[in-house]
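*Asks:* Following is a predicted model, sequence given first.
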Amino acid sequence: MTTFVGIASFKLAESCTTVREMEAVDESHCNPRAFHPRKRVNRKTKLQLLFDEKARREYLTGFHKRKLQRKKIAQEQLKQQLKEERKRLKQEARESFKKLVVSHRPVPELENLISENYELENHSVSITELSSSDLAEKNNWIGINKVQYENEKSEHSDEEEGPQKDELPGMELKTKKDVKKIIKKQATKQVQKSKAFKLKNKLERQKNKKESLRKKKKHIKTQSKTRKGRKKAKKRK
């Protein structure tokens, strides 16, 4: 009997423990916060808001001021872009004219190039083609009959009197000044097609339009004032 009672009491104790565990589990399911304590507050990531009356007033009354500042910065950037665009286009025009000068360099006469040399036992013979005009100039002959007009004479005399300075070889342009003028003209034409120049013209048109509207309103106000003054003067009379 004693053994049976002991075993029964042991089983009852085990059942009691299991029942307690089940109750604890049920309580944990019903109240999940019991096993999840609160997290610590991270004060480093928190923001502190301070009310500054001066900063608030400056922000609310400074819209126009900030707008003018942005406008000034944009104008300066536009001027810088135009300056760089002009510089780049001038450089491109100079390089194109340099290529043109190289392509139009004075070529030596073909008569000098077309010469055949034959070496013999005692001497060498060179055969070159000569024109009748060259022979006439060397031997003071009459040469080929040509009609010479007065204009051609005057042109030849002008060329002989004073050769122009700063001549560029192989070009139709005579002086460096003419080249600079054409480079400048070509650069300005290309600048006018650029986006920066178009934007500048657009801003100038808008500015002129605003100015004309302002003048028009002012003129209308002055006219209305003068009319009112005349009406008052008539009533007084």
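*Replies:* Perfect, thanks for sending it.
*Asks:* alpha carbons only for contacts and neighbour counts from here, please
*Replies:* Fine.
*Asks:* Centre-most residue in this structure?
*Replies:* The centre of the chain sits closest to Gln81, judged by Cα atoms, centre = their mean, with a distance of 5.2 Å.
*Asks:* Second structure for comparison follows:
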Amino acid sequence: MRGKRQKNRATKTSLTFDEKARRDFLNGFHKRKVERKLKYKKKLEEQVKAELKKAKREAQEKYALARKSQRTVPEVAHLVEPIIEEKEDATVTITDLSGDPLSEQNVFIGPNKTLVDDSSEDEAEEKAGGLHGGLVCKSKKQMQKAVNKKITRILHKSKAMNKKKMEQTKKNIKKKKQREKLTKRK
């Protein structure tokens, strides 16, 4: 029987690890993952901001269009000027009721169609094709509320906002689970 041979240690190479380089290599995966997440969050925030700007612009355009539609046209202004008739026992003034002064004071004659619950108002807006149809006899404050409501409705339908909500929901669920774990440990 033969005995064990001795190892040839002179021609062998030994590997030594640089602990810092190893740590950087292994942590690089996590760093890149975190960078991707941050990049995605920034992109999502930019999309939400862009959609908000777009919604505001659209609502303001519709608001301006509605305000313009309430004004009387200069060519027809002489036709809608108030006519004053004096009778034996009273003075009668005939005016156009769609003018700004009356609508800003919320004075209406006939069926009051401006004070409607929100659900039917939304349906009326959708049928009329947006803000313009529902803003004929409203004050400036009411019109601004309608514009803000329209902006909110547009944002709730947007994809970027829905993604942001989903992320927030996931984050809240994760925090809730962590709190539950902590309470179970105690």
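*Replies:* Done, it's in. Everything quoted here is computed from the prediction, not taken from an experiment.
*Asks:* Report the TM-score for the pair.
*Replies:* Structural agreement between the overlaid chains, expressed as a TM-score with TM-score structural alignment, normalised by the length of structure 2, amounts to 0.56; 128 aligned residues with a Cα RMSD of 3.5 Å.
*Asks:* circling back to that earlier point, distance of the residue nearest to the centre of structure 1 from Glu23 of structure 1?
*Replies:* When Cα to Cα, to the nearest Å is the yardstick, Gln81 of structure 1 and Glu23 of structure 1 sit 80 Å from each other.
*Asks:* what does Lys177 of structure 1 give?
*Replies:* 107 Å.
*Asks:* can you give me the helices in structure 2?
*Replies:* Using DSSP state H, the helices assigned to structure 2 run over residues 19-70, 100-104, 118-128, 131-134, 140-157, 159-185.
*Asks:* can you count the residues close to Gly134 of structure 2?
*Replies:* Residues contacting Gly134 of structure 2 under the criterion other Cα atoms under 10 Å number 22.
*Asks:* Give the aligned equivalent of Lys41 of structure 2 in structure 1.
*Replies:* Aligned by TM-score structural alignment, Lys41 of structure 2 pairs with Gln75 of structure 1.
*Asks:* Can you get me a residue count around that match?
*Replies:* Applying the criterion other Cα under 10 Å, we find 14 residues in the vicinity of Gln75 of structure 1.
*Asks:* likewise Gln80 of structure 1?
*Replies:* Based on other Cα under 10 Å, the number of other residues close to Gln80 of structure 1 is 13.
*Asks:* distance of it from Glu159 of structure 1?
*Replies:* As defined by Cα to Cα, Gln80 of structure 1 lies at a distance of 46 Å from Glu159 of structure 1.
*Asks:* cool, and Phe197 of structure 1?
*Replies:* 44 Å.
*Asks:* ok, these two, which is more surrounded?
*Replies:* A direct count of neighbours by other Cα under 10 Å for Phe197 of structure 1 and Glu159 places Phe197 higher, at 18 against 11.
*Asks:* Give the aligned equivalent of the more buried one in structure 2.
*Replies:* Taking TM-score structural alignment as the criterion, the aligned counterpart of Phe197 of structure 1 in structure 2 is Met161.
*Asks:* Run through who's touching stretch 52-66 of structure 2.
*Replies:* With contacts defined as Cα atoms under 8 Å, 6 or more residues apart in numbering, stretch 52-66 of structure 2 is touched by 130-133, 135-136, 143-144, 147-148, 150-151, 154-155.
*Asks:* Nearest to Lys184 of structure 2 among those residues?
*Replies:* Proximity of these to Lys184 of structure 2 (Cα to Cα) peaks at Leu155, which lies at 39.4 Å.
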